[in-house]
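Enquirer: here is the input, now give the coordinates:
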Amino acid sequence: MKRKQIMKSKINRLTIHLVVLFFFINCKSQQLTERQQKSNGEREIAFKEYLVKNKIPFKELSDTIFDTYYSGFLDDEKKQKLEKNQNLKINKVYVRYRTPYSVEFSIYSDKGTLCLSTIDLDIDGKMLSFPENGVIKVLKPIIVEDFGDFEIFDDVIKTRKRRVSPYNEIYHYVNGTVKKDTIHFTEKYIGKEMKFEKKMFAKTYKDDFIEVYQPNLKAVQYKTGKFLVSYEVTGEFNIQR
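Expert: Sure thing, here's the model as predicted:
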């Protein structure tokens, strides 16, 4: 009799625990659903505002409207977010000295892509002039193309470059900080494809190089495909001091 009472007591306690657990899960699920509904509602409002701002006629948010214009809405959101950052110069040209006589051009686009010059830029009087009065001129337009992407929060920037081989695809990260007209890169590692995160067990290595914004280099953006962005760069820049 006593054993039955003990078993009954245990079953009752287990039942209570299960009921409490079910109630907790149900509440969490309901809260998540409410947050998702609120988020979706806010996204729809923002999307409608985008359509109105761009004078795109619509009566309701049909599948056709979403399929046709939603990607443009996302691009516009990203562009506004990047342009609000007070540190990084978007769609402008940064210069890095790879050697005392060779440079690389970098552009951080309003689409979140990292664009780099596609050829060696030697200061030899061919593509770039010899220095004169502290200035180097671009003698022929230089193409700067999509090589990866980037992410920036306040003054911290993470860049990600794709390296493709016949056997695999590797994502090299180089990270640093932005201050005024200078980006100082200080670390690198192998990271993930979808998220701006380091791969598990990947080692972090020190790095140390600087890119400097050059306002007298002018970049004209053009598309080389549905999603890819490139630039043509002309103008001049100051020599490294």
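
Enquirer: only C-alpha atoms from now on, for both contacts and neighbour counts.
Expert: Noted.

Enquirer: neighbours of Ala219, how many?
Expert: Counted by other C-alpha atoms under 10 Å, the residues lying close to Ala219 total 21.

Enquirer: revised request: answer the last question for Leu114.
Expert: Neighbourhood size, Leu114 [other C-alpha under 10 Å]: 24.

Enquirer: give the contact list for the nearest residue to it once chain neighbours are set aside.
Expert: Using C-alpha to C-alpha, 6 or more residues apart in numbering and skipping residues adjacent in sequence, the residue nearest Leu114 is Asp149, 4.5 Å away. Asp149 makes contact with Gly112, Thr113, Leu114, Cys115, Thr159, Arg160, Lys161 under the criterion C-alpha atoms under 8 Å, 6 or more residues apart in numbering.

Enquirer: Proceed likewise with the subsequent sequence, for comparison:
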Amino acid sequence: MLAVITAAFAPSAALLAFFYLKDEFENEPLITVARCFFFGCLLVFPVMFIQFAFDEEGLLQSPFLTAFVQTALTEEFFKWFLVYFTVFHHIHFNERYDGIVYACAVALGFATVENIFYLISSGVEYAFLRALLPVSSHALFGVVMGYYLGKAKFSRNRKKTMAAFALFIPVLLHGIYNYIILTQNYWTYAVIPFMIFLWVFALRKVKQANRMQAKHYSKNP
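Expert: The predicted model follows:
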């Protein structure tokens, strides 16, 4: 069991540290980041209950609905809801990049517990593949969500639009990822280019968030 927990936690810790240290200005308090991670861990249970209910009732039969509604919308909505209603108005959310840190922490908390359950049922030998694909993808969805929440936080005229983007775009990306897995016989040939795209897209958001913050400081020294 210790090996499973270690294998599940290690990639999440590495990814969270990576994006945490990408903040070029002011690192967030570790206790606040840890709380977001912990709350993300707890999110797995209501999400699993809802997804189990969908399966039991047979409400979503098509791969498209399963990918985009049962999985992507359910998981990303709960993450978005948690970040928006717990840390969005927090005193430490005071820079554009902060949304990335907090949303990524929530996403990786979720991914860690989900990963533990998967490795318990399927075996720790899948830990490396899980780190490369599901865990990394959750982190990248969190980065994109946090980027738009950061824009929403400091936008004068487009708060609601940016907050909506913070949910819609991760749902879209997550849905595409799941749809590839569900529908392609040789899904690795499609998911690997998509993961490369996700990394490039997310890292651009990281740079843009830091650039916006630098511009803000240059105008308000």
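
Enquirer: what's the TM-score for these two chains?
Expert: Taking TM-score structural alignment, normalised by the length of the second structure as the basis, the two superposed chains have a TM-score of 0.25; 90 aligned residues with a C-alpha RMSD of 5.5 Å.

Enquirer: picking that back up, and the residue nearest to Leu114 of the first structure, that's in a strand?
Expert: Yes. For Asp149 of the first structure, which was evaluated using DSSP: H, G, I helix; E, B strand; the rest coil, the result is membership in a strand.

Enquirer: just the buried positions in the one helix or strand Glu75 of the second structure maps to, please.
Expert: Glu75 of the second structure is part of helix 74-86 when elements are defined by DSSP states H and E. Going by neighbour count (16 or more other C-alpha atoms under 10 Å), the buried part of helix 74-86 of the second structure is Thr74, Glu75, Glu76, Phe77, Phe78, Lys79, Trp80, Leu82, Val83, Tyr84.

Enquirer: check which element follows the host helix or strand of Ile16 of the first structure along the chain.
Expert: Using DSSP H and E, Ile16 of the first structure falls within helix 2-53. Using DSSP H and E, the helix or strand that directly follows helix 2-53 of the first structure along the chain is helix 63-84.

Enquirer: just the buried residues of that following helix, please?
Expert: Of the residues in helix 63-84 of the first structure, Tyr70, Phe73, Glu77, Lys79, Leu82 count as buried by neighbour count, 16+ other C-alpha under 10 Å.

Enquirer: which residues are in contact with the second one?
Expert: Contact criterion C-alpha under 8 Å, 6+ apart gives Phe47, Tyr50 as the residues in contact with Phe73 of the first structure.

Enquirer: how close does it sit to Thr234 of the first structure?
Expert: When distance is defined by C-alpha to C-alpha, to the nearest Å, Phe73 of the first structure is 31 Å away from Thr234 of the first structure.

Enquirer: ok, the residue nearest in space to the middle of the second structure to Phe52 of the second structure distance?
Expert: Taking C-alpha atoms, centre = their mean as the criterion, Gly142 is the residue nearest the geometric centre of the second structure, at 2.6 Å. Relative to Phe52 of the second structure, Gly142 of the second structure is positioned 24 Å away (criterion: C-alpha to C-alpha).

Enquirer: returning to what we had before: Val44 of the second structure: which of the buried residues of helix 74-86 of the second structure is nearest?
Expert: Distances from the buried residues of helix 74-86 of the second structure to Val44 of the second structure were compared by C-alpha to C-alpha; the smallest belongs to Glu75, at 8.3 Å.

Enquirer: what residues are up against the closest one?
Expert: With C-alpha under 8 Å, 6+ apart as the criterion, the residues that contact Glu75 of the second structure are Val47.

Enquirer: ok, so what distance separates it from Phe168 of the second structure?
Expert: As it turns out, when the distance is counted by C-alpha to C-alpha, Glu75 of the second structure lies 12 Å from Phe168 of the second structure.

Enquirer: now Leu21 of the second structure
Expert: Taking C-alpha to C-alpha as the measure, Leu21 of the second structure and Phe168 of the second structure are separated by 26 Å.

Enquirer: same deal with Pro193 of the second structure?
Expert: Between Pro193 of the second structure and Phe168 of the second structure the distance is 22 Å, computed by C-alpha to C-alpha.

Enquirer: pick out whichever of the two has more residues nearby.
Expert: Counting neighbours by other C-alpha under 10 Å for Pro193 of the second structure and for Phe168 shows that Phe168 has the greater number, 18 against 11.

Enquirer: just the element for that one, please.
Expert: In the assignment (DSSP H and E), Phe168 of the second structure maps to helix 159-183.

Enquirer: what's the following helix or strand past that helix packed up against?
Expert: Counting by DSSP H and E, the next helix or strand C-terminal to helix 159-183 of the second structure is helix 187-219. When contacts are defined as 3 or more C-alpha pairs under 8 Å, 6 or more residues apart in numbering; DSSP states H and E, helix 187-219 of the second structure sits against helix 136-153, helix 159-183.
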